[in-house]
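mind looking at a prediction? Sequence and model below.
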Amino acid sequence: MPLKIVFAGTPDFAAAHLQTLLDSEHDVVAVYTQPDRPANRGKSLHASPVKQLALQHDIDVYQPLNFKEAEDRAALDAIGADIMVVVAYGLLLPQTVLDTPKYGCINVHASLLPRWRGAAPIQRAIEAGDSESGVCIMQMDAGLDTGPVLVTRRCEIESDETGGSLHDKLLEIGGPALLQALAAIADGSASAQVQPSEGVSYAHKFSKADAAINWQKSAQQIEQTVRAYNPFPVAHCGFEDKGKAQRLRIWQANALEENITDPAGTIVKVDQNGIWVACGDNKQLHISQIQLPGKKPMSLKDLLNGRADLFNVGEALS
């Protein structure tokens, strides 16, 4: 049975799930998304990916700052939706909103709940060295990702997984999981399982500061940081170029098992295959793709062809 759906979401991950609904039998009657934000160097207002997709399909778009105003709650009630589907919306919904649609609100969450409740489950799972992730379709309550789970789909986190590649994996399984949950709700067969009280962790929102490399950490921890924040905001450290402090962005790196005794942050080897840097556990990080300020990402071979003097054995990265 087709459902009359209000969709709430903001980034690309949400837009992909909106497209899944648009391609289904269900009827998306309205979209909620975050207000337009300044973007790029010109700081002009930029519509979210969800808003852009909704406008392409002539769907009404609502962008309240929150649902504290009575008129915003009344507007949602007037839509008369069967259900609200929420994917990375960016707002905590009050109970009055959760109770408005006939079947309440469900959420697509990119983790295996109760692990990694919160804003950045993809990055935090890789950063922590998890071997598994997945998508949970959850019946929403007033807590932060605490509601009972309707559908769970799992996937492996590979040893070379990045934030970008895991994002794409979860998109592939998230859409079918959402449609499965909606079908069960529509035919009355849905059965939500209360989340266990053990294993709760929180995926706090990240900033560029989270991607800063601390060379005192182990090589494996630093590798996980590099992979977690690829493609955004990209792991980084400091270096000197002609006496001037600069930021080096690190796109690809892997931890090595060989023991060394050099102080953490010291460059121990440089050649066309990469830069080897000492880490806090007396292991090494092999860096194979970097990005200099104002440049595109490049291999060390390409870098050394133009700036062979830039990184030298014995120098330290900050």
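It's in.

use CA for all of it now, contacts and neighbours both
Will do.

how many neighbours does Ile5 have?
23 (other Cα atoms under 10 Å).

ok, it touching Ser24?
No - judged on Cα atoms under 8 Å, Ile5 makes no contact with Ser24 at a distance of 11.4 Å.

buried ones in stretch 174-183, by neighbour count?
Using 16 or more other Cα atoms under 10 Å as the test for burial, stretch 174-183 gives 174-175, 177-183.

now what about it, what contacts it?
1, 3, 16-17, 20-21, 108, 110, 135-137, 150-153, 190 (Cα atoms under 8 Å, 6 or more residues apart in numbering).

can you give the distance of the helix or strand Thr96 falls within from its chain's centre?
Element membership of Thr96, judged by DSSP states H and E, is helix 95-98. Taking the mean of its C-alpha atoms, helix 95-98 sits 26 Å from the chain's own mean (Cα atoms, centre = their mean, to the nearest Å).

how about stretch 179-197?
With Cα atoms, centre = their mean as the basis, stretch 179-197 stands 25 Å off its chain's centre.

identify each buried residue in it, please.
So, applying 16+ other Cα under 10 Å, buried residues of stretch 179-197: 179-183, 185-186, 195.

okay, helices next: where are they in the stretch 151-300 of the chain?
Secondary structure of the stretch 151-300 of the chain (DSSP state H, counting those that start in this stretch): helices located at 163-187, 219-228, 300-306.

quick one: closest of these to Lys102.
Shortest separation from Lys102 across the helices of the stretch 151-300 of the chain is recorded for helix 163-187, at 10.8 Å, computed as Cα to Cα.

show me how far the closest one is from its chain's centre.
Helix 163-187 sits 15 Å away from the centroid of its parent chain (Cα atoms, centre = their mean).

re earlier: now the buried residues of stretch 179-197 as JSON lines including distance to His167?
Formatted as JSON lines, the buried residues of stretch 179-197 follow (distance: Cα to Cα, whole Å):
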{"residue": "Leu179", "distance to His167": "19"}
{"residue": "Gln180", "distance to His167": "20"}
{"residue": "Ala181", "distance to His167": "20"}
{"residue": "Leu182", "distance to His167": "22"}
{"residue": "Ala183", "distance to His167": "24"}
{"residue": "Ile185", "distance to His167": "26"}
{"residue": "Ala186", "distance to His167": "28"}
{"residue": "Gln195", "distance to His167": "23"}
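
and here is the other one:
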Amino acid sequence: MSTPLNIIFAGTPDFAAKHLAALIQSEHNIVAVYCPPDKPAGRGKKLTACATKQLAMEHNLPVEQPINFKETDSQEILAQYNADVMVVVAYGLLLPEVILNTPKLGCINVHGSLLPKWRGAAPIQRSVEAGDVITGVTIMQMDKGLDTGAMLLKAECAIEDNDTSATIYEKLAVLGPEALLDTLAMMAKADFNSKEQAQVQDNELATYAQKLDKAEAELNWQLNAQQLSRKVRAYIPWPVAQFTYQEANGKQHRIRIWQAKAEDNKHNQAAGTILSADKTGILVATSSGALRLLELQLPGKKPLAVADILNGRADWFVAGQHINGVS
């Protein structure tokens, strides 16, 4: 037998809001929603609420926005909600141990990987970049470590050859809420015992998903074609893989790559050499194989198929020259 849980929800982006939406439609009671303080956005730098706060306000849910939980006032406010559990999804703030221990059943987190693989800030991107064929979400009981808590439930999905971080994000935004509701149903049962039902992570199998950096977007043609193809897919929608083309006059243009595919091409050219450029794409030599560029974005322009790019910039992509132009 189970009874509805009183839940504090903490999250920020659209991914978190999708989980909050599922909770709003469930039998459970949301007693408060926690979000970071509003941030300036857009050209006017107007203070803007995150997706989670906007959804909470639409449903007249109490919203709290502490800068952190270091102050006792913030800790006491959270305790006054008398929650059974705190659900954390892409919140962005560290929770001190006093907060983790405040709800009756503790705090649980929806993490975008199959733990203990890809702990950390960018699990989706690192999974695609590494060439994983399966990913998913893990619902874990939070502890004071970084994604080290005992696992309550896992849900898997395939990573297809044409998946980007953006498409995996959308898959997990469907999978995560379903897994969360299943976990809460388990926790709502009278006989629930976290220590007995949660699986401790094997730290020896853990990998770390380091936060993405803009500098990673510049492709290194000394990598092989498969590695470069995965990077292109992993860096969509941000920071987007790119290369810098330099004209003879020294002017540089950062060109983003939105679509590319690896080919098993037995060339004998130096990495970065353009092997061909036509309506089928710009084929660039790598350390092993070749990368066919299919969709590019010139500075200040929209992404276009290579066939359209070549209509105006064929002189930039001539077979035999380096993809970066004059160095």
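Now that the structure is in, tell me what you want to look at. Computed from a predicted structure; not experimentally measured.

picking that back up, the buried residues of stretch 174-183 of structure 1: which two are farthest apart?
Gly174 and Ala183 (14.3 Å).

Pro64 of structure 1: what secondary structure?
Here Pro64 of structure 1 is coil, with the state taken from DSSP: H, G, I helix; E, B strand; the rest coil.

run a quick neighbour tally on it.
Residues lying near Pro64 of structure 1 (other Cα under 10 Å) number 16.

ok, the one 3 residues further on next?
Applying other Cα under 10 Å, we find 17 other residues in the vicinity of Phe67 of structure 1.

same thing with Ser276 of structure 2?
Neighbours of Ser276 of structure 2 using other Cα under 10 Å come to 18.

quick one: residues contacting the aligned partner of Gln193 of structure 1 in structure 2.
When structure 2 is aligned by TM-score structural alignment, Gln193 of structure 1 is paired with Gln199. Gln199 of structure 2 makes contact with 150-152, according to Cα under 8 Å, 6+ apart.

dump those into JSON lines; add neighbour count as well.
Shown next, in JSON lines, are the contacts of Gln199 of structure 2 (neighbours: other Cα atoms under 10 Å):
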{"residue": "Ala150", "neighbour count": "23"}
{"residue": "Met151", "neighbour count": "23"}
{"residue": "Leu152", "neighbour count": "24"}
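
please point out which of those structure 1 shares.
Checked against structure 1 using both residues aligned by TM-score structural alignment, their matches' Cα atoms under 8 Å, these keep these contacts: 150-152.

the counterpart of Thr72 of structure 2 in structure 1: what's it in contact with?
Taking TM-score structural alignment, the alignment pairs Thr72 of structure 2 with Ala70 from structure 1. By Cα under 8 Å, 6+ apart, the contact set of Ala70 of structure 1 is empty.

before we move on, back to that, would you reformat the helices of the stretch 151-300 of structure 1 as a markdown table and include distance to Asp82 of structure 1?
Output for those, formatted as a markdown table (distance: least, Cα to Cα, whole Å):
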| stretch | distance to Asp82 of structure 1 |
| --- | --- |
| helix 163-187 | 9 |
| helix 219-228 | 37 |
| helix 300-306 | 55 |
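
tell me which of the contacts of Gln199 of structure 2 is nearest to Leu310 of structure 2?
Leu310 of structure 2 has its nearest neighbour among these in Met151, at 51.0 Å by Cα to Cα.

list the contacts for the closest one?
By Cα under 8 Å, 6+ apart, Met151 of structure 2 lies in contact with 115, 138-141, 198-201.

kindly recompute the last result at 6 Å.
By Cα atoms under 6 Å, 6 or more residues apart in numbering, the contact set of Met151 of structure 2 is 140, 198-199.

could you find the closest non-adjacent residue to the aligned partner of Ala260 of structure 2 in structure 1?
Ala260 of structure 2 maps onto Ala253 in structure 1, with residues paired by TM-score structural alignment. With sequence-adjacent residues excluded and distances taken as Cα to Cα, 6 or more residues apart in numbering, Ala253 of structure 1 is closest to Ile287, at 4.2 Å.

structure 2: which residue goes with the one you found?
Checking TM-score structural alignment: Ile287 of structure 1 goes with Leu293.

one more: Lys4 of structure 1?
Per TM-score structural alignment, Lys4 of structure 1 is aligned with Asn6.

give the helix, strand or coil label for the residue sitting nearest the centre point of structure 2.
Among the residues of structure 2, the one closest to the centroid is Ile124, at 4.8 Å (Cα atoms, centre = their mean). On the three-state scheme (three-state DSSP), Ile124 of structure 2 is labelled helix.

alignment lookup: it to structure 1.
Residue pairing (TM-score structural alignment): Ile124 of structure 2 is matched to Ile122 of structure 1.

before we move on, the earlier item: among the contacts of stretch 174-183 of structure 1, which are located in strands?
Among the contacts of stretch 174-183 of structure 1, DSSP state E puts 108, 135-137, 150-153 in strands.
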